[in-house]
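In: what follows is a predicted structure for the sequence shown.
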Amino acid sequence: YENKVIGWIRVSRSISPTVDTLKKIKIIIFITTPLFIFFATLSSLFLARRALAPIDSVTKTASEIEKGDLSRRIKIPIANDEIGRLARTFNKMIARLEDTFNREKRFTSDASHELRTPITIISAKAEAALTKSKKIEDYRKALKVIIRETKRVSFLLSQLLLLARSDEGKSILNIEKIDLKMIIESIIIEMNDKAKQKNIRLSLTSEQNLVIKADQTFIIMLFLNIIENSIKYNKKGGLINICFYKEDNNAKVIIEDNGIGISDENLIHVFDRFYRVSESRSDKGSGLGLSIVKEIVETHKGQIKIDSKLGKGTKFEVSLPVNL
């Protein structure tokens, strides 16, 4: 029988169970697929809402801030993800804006107060002079007061203008070579009469000349304010020692007195605008002198430090780049 067909065998099996199984799977798919899509949609909405909740919070907070409430802050999520970093950055930005607006309001209020006093005096003296006839000497006294207060207003306005330009970044420096020794010596000569009124000795211990590149007008204003401040708040018979030297590429100027000093609680505010140390409130200064000093130093890319002990004296240390 080799290589010959002698018959056929046909084997078959019923596919009914398989068909039934496929029908059941089809039914299950038809039933579960909509349910899966439904629950997947719900889960997606839940997760999306949860993920976008911080952004919604940012939007709501921004709307409240737009209405003028700068005290509002975003609740920062625990996770340190993109949303968390965005919330922190937003809060820092709002904090800075709030601080800027508060300082602006305080500055405006203080400026109004400072200007109101001399203007009131000028108005009162002028009205008093016009009410009835007076002696020539009385008119002279009234005019002297009016001139004095007018100069005070003019000086205050010039200080405010300088600070306003500095805030806007519009300070224009006229850079030239200046000799620090000549500048400080001229200021000492100018302030000598005021120092003698309190028997205060001004001492310049540095003999060498030190030339730097800076704005001469601003540098004169800088050291004039510091030295005048040291005289104003020094005791009778006090001493103000001034020295300067070159350190690396910087000019260091130290102005030290043995005056009334400043307490630690007041020391951190001495460069604030319109701030007056409580121990010296009897003085009629504008409270802008040291603020201007700091602005001038920073405009020249320098640094200023102050160290003071109550009852022992104050030391200013100014560092200015030799080549600006």
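Out: That came through fine. Since the structure is predicted, the reported quantities are computational estimates derived from the model, not experimental observations.

In: C-alpha from now on. contacts and neighbour counts both.
Out: Noted.

In: helices of the stretch 151-300 of the chain, residue ranges please.
Out: Assigned helices in the stretch 151-300 of the chain, in chain order: 180-196, 216-232, 264-267, 289-299 (criterion: DSSP state H, counting those that start in this stretch).

In: got those helices as CSV, with distance to Phe316 and mean neighbour count columns?
Out: CSV is the format used below for the helices of the stretch 151-300 of the chain (distance: least, CA to CA, whole Å; neighbours: other CA atoms under 10 Å):
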stretch, distance to Phe316, mean neighbour count
helix 180-196, 14, 16
helix 216-232, 8, 19
helix 264-267, 12, 12
helix 289-299, 11, 20
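
In: closest one to Ser154 among the ones you listed?
Out: helix 289-299 (14.6 Å; CA to CA).

In: taking helix 216-232 as reference, get the angle to that closest one.
Out: Our comparison of helix 289-299 with helix 216-232, counting by axes from the mean of the first three to the mean of the last three CA atoms, to 10 degrees, yields an angle of 140 degrees.

In: re earlier: show me the one of the helices of the stretch 151-300 of the chain that comes nearest Glu256.
Out: If you check each of the helices of the stretch 151-300 of the chain against Glu256 by CA to CA, helix 216-232 wins as the nearest, at 7.9 Å.

In: list the contacts of stretch 60-72.
Out: Taking CA atoms under 8 Å, 6 or more residues apart in numbering as the criterion, the residues outside stretch 60-72 that touch it are Arg73, Ile74, Ile94, Ala95, Leu97, Glu98.

In: and these, which of them are buried?
Out: Neighbour counting with 16 or more other CA atoms under 10 Å marks Arg73, Ile74, Ile94, Ala95, Glu98 as buried within those.

In: show me what contacts the last one?
Out: The reference is to Glu98. Contacts of Glu98 were listed using CA under 8 Å, 6+ apart, and they are Leu70, Ser71.

In: put this next to the previous one:
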Amino acid sequence: MKIRNRFTLISSFTFSVVFVIASVITYFSFYSYSEKIIFNELQKTCLLTGIFYLEKDELPQNQHLLIGQQFRENSLEIISRVYNNKNEIVYGDKTIDKNINAQRLDYIRKNRKLNFKSNHHFYFGSFYHDNQGDFVVFVKKNDQEFKTITNRLMIIMILVLISGLITIYIVSRLLSNLAYSPIKHIINQVNEIEASSLDRHIVSPNTKDDIQELIETYNNLFKRLSDTFIIQKNFINYVSHEFKTPLTAISGNLEVFAQKDRTSAEYKQMAEKVLENVYQIEGTMNTLMMLSGLRNNTELNEIFRVDELVWDINDQLPDVYPLKGSQIQIAIEITNDKLLSIKGNSNEIKIALYNIIENAVKYSNGNPIKISLLQQEDQLKIVIEDHGTGISEDDLKFIKQTFYRGKNVNDIKGSGVGLALANIIFKQNNIHFTITSKKDVGTTVTLLFPPL
């Protein structure tokens, strides 16, 4: 069942239940109150009847005439009877009423009054003491008018309920369509999104409610899917590129080598070339295996000095890159030497630091690189700054993702693994890692180490 139909039915059902309960309460409250009013009127008439019949010998004639006039006005639709202590009708209507029996008369003599309702009449009886003796005065009134009023009220309530249900159904339908329209809008936008356009965001109506939260959740989901597809695409490109080049070189050299007989020196030279390409493939495989294995590695059991790692990396880089004399500048501005010692996996952290500093060298365009070891309260802080190509704002948010490379890397060799690998290592070792950069200005990497 669609949400719109469910909302309409629930609203209509809820209204009908509430209205029926309210109608029942109203009806029975009116019914009870009307009965109470009728019995109060009968009580007054009962008293007036007793005075009219039993006080004639004690009242002045003019006053008795006035009482008689009031009695006749109030008893137009009322039948009255006065019973003596022998249960005989001495005044009023002489017809025997089966609803007025000896038990009820005795009850009134004992409890002074009684009211009840039969199928068609209201009854009220009261005890009346007079100089002539003790009497019971009974009056009754037909309930036809009462039934007419209550039945009319019931019909009105039923008609109001039916018209109310129809009205609430129409209003609920309109409201459900209005409430459902943002969801329908979302569905239409989602249906238009394809695998090639996962980065497309759903337009938000900015309702600041659950719909807004749903849209934001969808957008975050599509963003993650888009990022995953980018990673997959970059992974395929990386693997195909990294494996294709050495494999092509191996197959090409072997094809050429197999065309004629070779000397032992040529065999040796050929073997060296093939081994070089095999080692390249092996290095790529090791990088991928390390990247995969680090995700579940949580060993943090060594204490070592970070400054020693930095100096080791500084000594290794000139063997790989042609650096100028003072291209890498290391500044240690720490007053507490204990902060240079940290707990973690020294091999992994060295790999991560190497990747960060190597990136600074590769993309510095030959400009100086500054590595600062600073003290921030009781924590070690390392800042690596270069003034090279930098990273664009669009690329910066994806730069830590595996196999992602910026659009302005040009012909500089890379795999898009270094920063992702470093990011995983830093997370495993509880090191806070941030990158700020500006295209064609430079990049700053900040590392904040946990206290020992």
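Out: Structure received. Note that the coordinates shown come from a computational prediction; the quantities given were computed from them, not determined experimentally.

In: drop the TM-score for these two in here.
Out: These two chains, once laid on top of each other, score a TM-score of 0.72 by TM-score structural alignment, normalised by the length of the first structure; 314 aligned residues with a CA RMSD of 4.4 Å.

In: helix, strand or coil for the aligned partner of Phe107 of the first structure in the second structure?
Out: Aligned counterpart of Phe107 of the first structure in the second structure: Asn234 (TM-score structural alignment). Reduced to three states with DSSP: H, G, I helix; E, B strand; the rest coil, the structure at Asn234 of the second structure is helix.

In: which non-adjacent residue is nearest Asn234 of the second structure?
Out: The spatial neighbour of Asn234 of the second structure that comes closest, neighbours along the chain excluded (CA to CA, 6 or more residues apart in numbering), is Phe403 at 5.1 Å.

In: how many residues are close by that neighbour?
Out: For Phe403 of the second structure, the tally of surrounding residues (other CA atoms under 10 Å) stands at 25.

In: go ahead and confirm it touches Gly414.
Out: No - here Phe403 of the second structure does not reach Gly414: they are 9.2 Å apart, not a contact under CA atoms under 8 Å.

In: quick check: next helix or strand after the longest helix seen in the second structure?
Out: Ranked by residue count, the top helix of the second structure under DSSP state H comes out as helix 3-54. Reading on from helix 3-54 of the second structure to the C-terminus, the next helix or strand found by DSSP states H and E is helix 61-74.

In: next, the angle from that next one to helix 3-54.
Out: Counting by the same axes, to 10 degrees, helix 61-74 of the second structure lies at 150 degrees to helix 3-54.

In: the second structure: strands as residue ranges?
Out: Along the second structure, the segments classed as strands by DSSP state E run 78-83, 89-92, 113-117, 121-130, 133-142, 302-305, 328-333, 341-344, 369-376, 379-386, 432-438, 442-448.

In: for the ones you listed, please prepare TSV with the additional fields mean neighbour count.
Out: Below are the strands of the second structure laid out as TSV (neighbours: other CA atoms under 10 Å):
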stretch	mean neighbour count
strand 78-83	20
strand 89-92	16
strand 113-117	17
strand 121-130	21
strand 133-142	22
strand 302-305	14
strand 328-333	15
strand 341-344	20
strand 369-376	19
strand 379-386	22
strand 432-438	16
strand 442-448	19
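
In: Gln70 of the second structure is nearest to which of these?
Out: The closest of those to Gln70 of the second structure is strand 78-83. By CA to CA, the value is 12.9 Å.

In: just give the nearest non-adjacent residue to the aligned residue in the first structure for Glu308 of the second structure, would you?
Out: Under the alignment (TM-score structural alignment), Glu308 of the second structure maps onto Met182 of the first structure. Closest residue to Met182 of the first structure in three dimensions, ignoring its sequence neighbours and counting by CA to CA, 6+ apart: Asn209, at 8.0 Å.

In: for Ile187 of the first structure, what are its contacts?
Out: Shown in contact with Ile187 of the first structure (CA under 8 Å, 6+ apart): Ile220, Phe223, Leu224.

In: out of these, which is nearest to Leu47 of the first structure?
Out: Relative to Leu47 of the first structure, the closest of the contacts of Ile187 of the first structure is Phe223; by CA to CA it sits at 63.3 Å.

In: and the closest one, what does it touch?
Out: By CA under 8 Å, 6+ apart, the residues touching Phe223 of the first structure are Ile184, Ile187, Val293.

In: okay if I get the strands of the second structure as CSV plus distance to Asn177 of the second structure?
Out: CSV is the format used below for the strands of the second structure (distance: least, CA to CA, whole Å):
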stretch, distance to Asn177 of the second structure
strand 78-83, 60
strand 89-92, 70
strand 113-117, 53
strand 121-130, 54
strand 133-142, 54
strand 302-305, 63
strand 328-333, 66
strand 341-344, 59
strand 369-376, 58
strand 379-386, 57
strand 432-438, 47
strand 442-448, 52
